[in-house]
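Visitor: Okay, structure incoming, though there's no sequence with it:
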């Protein structure tokens, strides 16, 4: 069968789960990953065809997509902030909103003329997408990253190597930490923040396949991680230090109140590309 014909069949079979644009994007992601062919290559050569062996691979991937397994897990990688990251069932798939948080940190700290390097800590690093992206784009920074999952740290370490950066990874349960080992200019965290009551809003591909440890927090203490990290930041941020969080879109007001009561200053709550309250920055 010609690839162009299979493309039509592929999109049709996913039509009950995904819109045509998303299904088509899956097709071309797989095509490039498995065959090193781009959309333009197919447009220029309508005679390109799959082998019998190719069909076995494609039909297996199609079956997984019908079960709503994330395409990023099937390919074992994703793009974040222009960089290539390994992803697997032990780490969350990085989101565009988190790219906005990274961009904010970079814009605030790039090109600063100082003798000593900026020290940055990423708490709950997961795939390492924040830490690695900051290390790649802030050459004047020493970047550290903490996670409670050993498997996540193993993945993040591979992503640091993959993108040719140095990040110091620390295995630690931040909720059990009494103090941090040193002081930082920047602390950033995208901790678990989805309440159980919001599970009905979560798509099946996230709910069934991404690690719940990194997603959910108890309804009765939704700000648990923020309160703990902010408390540690009070003692471990250097003068004029910056604290950044990605937050639950429904809890912007509560975050402002929490950080205000803890005497942080210059509270700046920002919306993401979808017009949701998504990130907040404060100074010590």
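Guide: Sure, I can see it. Given the structure is predicted, the values throughout are model-derived calculations rather than measurements.
Visitor: C-alpha only now, for contacts and for neighbours.
Guide: Will do.
Visitor: how about the strands of this protein, start to end?
Guide: 77-80, 83-86, 118-123, 141-147, 167-171, 184-189, 194-195, 216-217, 237-246, 265-271, 277-283 (DSSP state E).
Visitor: okay, pairing it with this:
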């Protein structure tokens, strides 16, 4: 079968579940992973064909996509901040909004004299709730003078993050710890960053099936009446463990920007900034002690 013919059938049938543009993006992601071909390659070689074995392989992925299993899990990998990350059912699939948070941190470091200049140690960064390690690893890759640490409650997530650190040739110290049961971080950090669970149960109806049914709930949801539980605890630890000129960054629930600012103000954080994501939603904060 010609690849372009299979493409038409693939997009047409999946368009009943996903929109056509998303279905098309799936096709080209699989094409690049399976055959190392890009969209332009197919345009330049319209007579390319699939073998029977390749069609069987594609059909297997196609049937799983119809069940709304995330494509990133099916392929076992995804891209984040220009790097490749292994992903599986033990970790959240990294989002574009989180790339924006990483970019904010990196750009903030470029625009000022590094915090750790004049000290005997490197810039210390801590990522709390690291999951796949996407934040910690991207920061380690892009901030040369950084010593990066990362915490997660899930040992399986940490195993995935460790593989991703090796894959991307960076050194990150991974720590198995339940942050809600942590009294002190044990070190002084110049940057603490976290993208903790923040989706309230009342928001589940807004969550797509491919997220709700397949991504780890431990990393997603919080109780409706205690939605800021992770932020409050991390902020308390930051009060003890941030360096005098250190910064605290959060990715946040888009509906709780006002509440986040109020919490940080009540805890006497300074220089509080609330930033929107590319979609115009309140998505991240930056503050200092």
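Guide: Sure thing, it's come through. Given the structure is predicted, the values throughout are model-derived calculations rather than measurements.
Visitor: Quick TM-score on the pair, please.
Guide: The TM-score (TM-score structural alignment, normalised by the length of structure 1) is 0.98; 284 aligned residues with a CA RMSD of 0.9 Å.
Visitor: just to revisit the earlier point, including mean neighbour count, could the strands of structure 1 go into TSV?
Guide: Below are those laid out as TSV (neighbours: other CA atoms under 10 Å):
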stretch	mean neighbour count
strand 77-80	16
strand 83-86	19
strand 118-123	23
strand 141-147	23
strand 167-171	18
strand 184-189	24
strand 194-195	20
strand 216-217	19
strand 237-246	20
strand 265-271	15
strand 277-283	22
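Visitor: would you list those in JSON lines and tack on distance to residue 156 of structure 1?
Guide: Output for the strands of structure 1, formatted as JSON lines (distance: least, CA to CA, whole Å):
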{"stretch": "strand 77-80", "distance to residue 156 of structure 1": "12"}
{"stretch": "strand 83-86", "distance to residue 156 of structure 1": "8"}
{"stretch": "strand 118-123", "distance to residue 156 of structure 1": "12"}
{"stretch": "strand 141-147", "distance to residue 156 of structure 1": "9"}
{"stretch": "strand 167-171", "distance to residue 156 of structure 1": "8"}
{"stretch": "strand 184-189", "distance to residue 156 of structure 1": "15"}
{"stretch": "strand 194-195", "distance to residue 156 of structure 1": "22"}
{"stretch": "strand 216-217", "distance to residue 156 of structure 1": "21"}
{"stretch": "strand 237-246", "distance to residue 156 of structure 1": "19"}
{"stretch": "strand 265-271", "distance to residue 156 of structure 1": "27"}
{"stretch": "strand 277-283", "distance to residue 156 of structure 1": "22"}
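Visitor: For residue 155 of structure 1, which of the ones you listed is the nearest?
Guide: strand 83-86 (7.0 Å; CA to CA).
Visitor: Give the other helices and strands that that closest one contacts.
Guide: strand 77-80, helix 150-162 (3 or more CA pairs under 8 Å, 6 or more residues apart in numbering; DSSP states H and E).
Visitor: how about 6 Å then?
Guide: If contacts are counted by 3 or more CA pairs under 6 Å, 6 or more residues apart in numbering; DSSP states H and E, strand 83-86 of structure 1 sits against strand 77-80.
Visitor: Mean deviation, the strand it packs on versus structure 2?
Guide: Here the mean offset of strand 77-80 of structure 1 against structure 2 after fitting is 0.5 Å, by mean CA distance after the TM-score superposition for structure 1.
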